[in-house]
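Novice: Sequence plus predicted model, see below.
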Amino acid sequence: MRKMYKMAFGTLVVGSSILVGTLWNFQVSGASTTPGTADDPVVTKSYVDQQIQKALNGGGGTTTPTNPTTPTNPTTPTQPSQGSDEVKNVALKPGKILIADAGAEFIVRSGNAVIYTEDSNGVADLTDGKDLLNGQAAPKNHLLSFPREGRGIQVKEGQKNGLIVMVRGGYTIK
């Protein structure tokens, strides 16, 4: 008999909870805007296309594109400004060394590279989480971090083709 009362009481609690939940109409804060109002406008495809065309034609922004005033010479090494987040693809020929500025990052994309350092410390391979020392192979598609100047990579000895390296930060070719 006691089990029957417990079962009836449980059914009553669950049933009343479901009833209250379905009848209780509440609104979540932040969802009070209705589509199509000034707070939540409906945008048509033609409007978006028009805004894209405006931006492409130069009417979408307040900045104007500028051209560099100094011509770049392809034989001189490129050196991005410090703190630049721009990624450049650099081709390195055999016999050349790509020296990183402090804080630069390299990713070897093609070719066989080895680490070059002027001291006994190495280069951080952030992909594998280890240090690579002078003369060790630099794995392809691994993010290499150069904490100090004077460290870099070079083409592996005996390789006829050069390297393609993605570089973020400053560098010099020597």
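Specialist: Cool, got the structure. Please read these numbers as outputs of a predicted model, since none were measured by experiment. Numbers count the residues shown, from 1 in each chain.

Novice: rest of the way, CA atoms for contacts and neighbours
Specialist: OK.

Novice: What are the contacting residues of stretch 108-119?
Specialist: Identification of contacts with stretch 108-119 by Cα atoms under 8 Å, 6 or more residues apart in numbering yields 97, 122-123, 132-142, 150-156, 159, 161-166.

Novice: how about a cut-off of 7 Å?
Specialist: Identification of contacts with stretch 108-119 by Cα atoms under 7 Å, 6 or more residues apart in numbering yields 132-138, 140-142, 150-156, 161-166.

Novice: Of those, just the buried ones, ChimeraX syntax please.
Specialist: Buried subset of the contacts of stretch 108-119, written as a ChimeraX selection, criterion 16 or more other Cα atoms under 10 Å:
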select :132,133,134,136,137,138,150,151,152,153,154,155,156,162,163,164,165,166
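
Novice: Name the nearest residue to Ala102, sequence neighbours excluded.
Specialist: Arg148 (4.1 Å; Cα to Cα, 6 or more residues apart in numbering).

Novice: for comparison:
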Amino acid sequence: MKKQAFRLTVAVICIGAAVWVGTRWSSEAEDSVVPGSVNDPVVTKSYIDKKLAELGNQSGSGGQGVDEKKLQEMLDAFRSELEQSGGGSQQVVVVTVPVGKRLIAKDGAEFIVRAGKAMAYSADSNGISDLTDGKDIKNGKAVPNDHLILFPRGGRGVTAQVGQKSGLTVLVRGEYEIQVQP
């Protein structure tokens, strides 16, 4: 009987502690997010309203209207800030890699091999990141078609497998260069 009472007491204490910890963590998480901050980068309607009100007050109209020139300057500044931070979208380019050459990625580039049989190229012991399978492809190993390959650091790439008659067709997002294989 004493054993059962002890187990029940321990269970009630554990559940109570878990509930208390859960409520403390959730309330701390809610307090730490400030709209428009780095932790909450989504632009909300209230943010736009606030910026438009500031812009209206600066134009001397007492908030009754917005100067179109000032609004255009604000939009241009926002666009340039996005481009500098890498927030602008990069286009995907179709690249044909001839046999005997390799496609080398710059920092942050992404590849998808669409046609041909590709092999990974890396000048060091590190491989390339296959995000589709979640694994590292080492130098000289086959790169599967239709898999998203990420290059966080440049200098690595893909090349056509030995004995292949035609080159590779690769979708590329980001900067790259084509090099002649030694």
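Specialist: Sure thing, it's come through. For clarity, every value in this text was computed on a predicted model and none was experimentally measured.

Novice: Secondary structure element for the residue nearest to Ala102 of structure 1, which one?
Specialist: For Arg148 of structure 1, there is no enclosing helix or strand under DSSP states H and E.

Novice: where exactly do the strands run in structure 2?
Specialist: Counting by DSSP state E, structure 2 has strands at residues 92-97, 101-105, 109-115, 118-122, 128-130, 135-137, 142-143, 148-151, 156-160, 168-173, 176-180.

Novice: which one of the ones you listed is the most hemmed in?
Specialist: strand 156-160 (a mean of 27; mean count of other Cα atoms under 10 Å).

Novice: if you line the two up, which stretch of structure 1 does that strand fall on?
Specialist: The aligned range for strand 156-160 of structure 2 in structure 1 is 151-155, by TM-score structural alignment.

Novice: Check the mean deviation of the matching stretch from structure 2.
Specialist: Comparison of stretch 151-155 of structure 1 with structure 2 after fitting gives an average deviation of 0.3 Å (mean Cα distance after the TM-score superposition for structure 1).

Novice: Please tell me how far that stretch is from the chain's geometric centre.
Specialist: Its chain's average C-alpha position is 24 Å from that of stretch 151-155 of structure 1, according to Cα atoms, centre = their mean, to the nearest Å.

Novice: can you list the residues that contact it?
Specialist: 94-100, 112-118, 162-163.

Novice: switch the cut-off to 6 Å
Specialist: Defining contact as Cα atoms under 6 Å, 6 or more residues apart in numbering, one finds that stretch 151-155 of structure 1 is touched by 94, 97-100, 113-117.

Novice: Of the residues you listed, just say which sits nearest to Gln51 of structure 1.
Specialist: Ala100 (41.6 Å; Cα to Cα).

Novice: And the closest one? What does it align with in structure 2?
Specialist: Using TM-score structural alignment, Ala100 of structure 1 pairs with Ala105 in structure 2.

Novice: Enumerate every residue touching that match.
Specialist: Applying Cα under 6 Å, 6+ apart to Ala105 of structure 2 gives the contacts 154-157, 176.

Novice: 7 Å instead, please
Specialist: Counting by Cα under 7 Å, 6+ apart, the residues that Ala105 of structure 2 touches are 151, 154-157, 175-177.

Novice: again with Glu68 of structure 2
Specialist: So Glu68 of structure 2 contacts nothing (Cα under 7 Å, 6+ apart).

Novice: That one -> structure 1?
Specialist: That one, Glu68 of structure 2, aligns with nothing by TM-score structural alignment.

Novice: Quick check: the gap between Glu68 of structure 2 and Lys165 of structure 2.
Specialist: 59 Å (Cα to Cα, to the nearest Å).

Novice: just Thr132 of structure 2 next, same as before
Specialist: From Thr132 of structure 2 to Lys165 of structure 2 the distance is 27 Å (Cα to Cα).

Novice: Tell me the residue in structure 2 aligned with Val87 of structure 1.
Specialist: Using TM-score structural alignment, the equivalent of Val87 of structure 1 in structure 2 is Val92.
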